[in-house]
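1. could you work out the structure for the sequence below:
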Amino acid sequence: MSNIKALPLLEPEVPEGVAPCCPPLTERPLTAEEAERTAAMFKALGDPVRLRLFSLVASHEGGEACVCDISDVGVSQPTVSHHLKKLKEAGLLSSERRGTWVYYRVEPSVMAAMGQMLTAAAPAA
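-> I've put the predicted structure just below:
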């Protein structure tokens, strides 16, 4: 017999005061409004360049990145700006202008909400 113990499934922590986008997909069917909101987020991430930009911002030291630090993704600067705009419109990023540069950060609730939505509900005891 093996001495390996199964670890319990952990529910992702949602920061206090943050309303997640949607319940876990296994909890109940999404409402039309929840599906629209969720689809917009995943549609924005469905483009490889946008996904790379999102990843670059999310993983950047300090949790934010200057556009000057994330522009080298194999497309022109206007295209980078277009993709960053789409990520902002989907609610995935926020930005702040500081002098001539724009700094982007992942919205605090985004990662928790997406993680919670994709988490399987714990089996009934």
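
2. rest of the way, CA atoms for contacts and neighbours
-> OK.

3. name the element residue 104 belongs to?
-> strand 101-106 (DSSP states H and E).

4. so how far is the one helix or strand residue 65 maps to off the chain centroid?
-> Assigned by DSSP H and E, residue 65 belongs to strand 64-66. Computed by Cα atoms, centre = their mean, to the nearest Å, the separation of strand 64-66 from the middle of its chain amounts to 15 Å.

5. next, the structure of the following sequence, for comparison with the previous one:
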Amino acid sequence: MPTSRAQGRAVVCTPTRGIALDRATAIRTAAVLTALADPERLRVFSLLALAGAGEVCACRLAEALPRLGPELLDAHLEQLLGAGLVARHGRDGWAYYRLTSDGRARAAALLGSAPSPALVP
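-> Sure, this is the predicted structure:
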């Protein structure tokens, strides 16, 4: 076992266990963590998690988070889309959002199986 000297005494280093993330997994995980690092974006994510496998119209998200404004809400949704956590489709002139399967899995891991409605103002 490797040792080193610190102030005249031997210090034993603990060996690492397991295998480090491969580069592709580390890049993907960093993108997800970056997307969820913003408190307002995390609130948007939690609202979509409340819908489960369902979808939410952008107009409903804007109603639930009026302080964001449409431009900022759209920017947050774009970040979540880019991280692969959210999917979007248009219908009747409206944009609808839902969590991807990866987004639902991460929501369950981060927020629990049923996010609290208290997360919504």
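
6. picking that back up, check which helices and strands the very next helix or strand once past the strand holding residue 65 of structure 1 sits against.
-> Using DSSP H and E, the helix or strand that directly follows strand 64-66 of structure 1 along the chain is helix 67-70. In terms of contacts (3 or more Cα pairs under 8 Å, 6 or more residues apart in numbering; DSSP states H and E), helix 67-70 of structure 1 is packed against helix 48-59, strand 101-106.

7. which residue numbers in structure 2 does the strand holding residue 65 of structure 1 align to?
-> Counting by TM-score structural alignment, strand 64-66 of structure 1 pairs with residues 55-57 of structure 2.

8. coming back round to it: for residue 72 of structure 1, which of the helices and strands packed on helix 67-70 of structure 1 is the nearest?
-> Evaluated over these, closeness to residue 72 of structure 1 peaks at helix 48-59, with 9.4 Å, by Cα to Cα.

9. residue 35 of structure 1 corresponds to which position in structure 2?
-> Checking with TM-score structural alignment, residue 35 of structure 1 has residue 26 as its match.

10. ok but its match is inside a strand, no?
-> No. Counting by DSSP: H, G, I helix; E, B strand; the rest coil, residue 26 of structure 2 is not found in a strand; it is helix.
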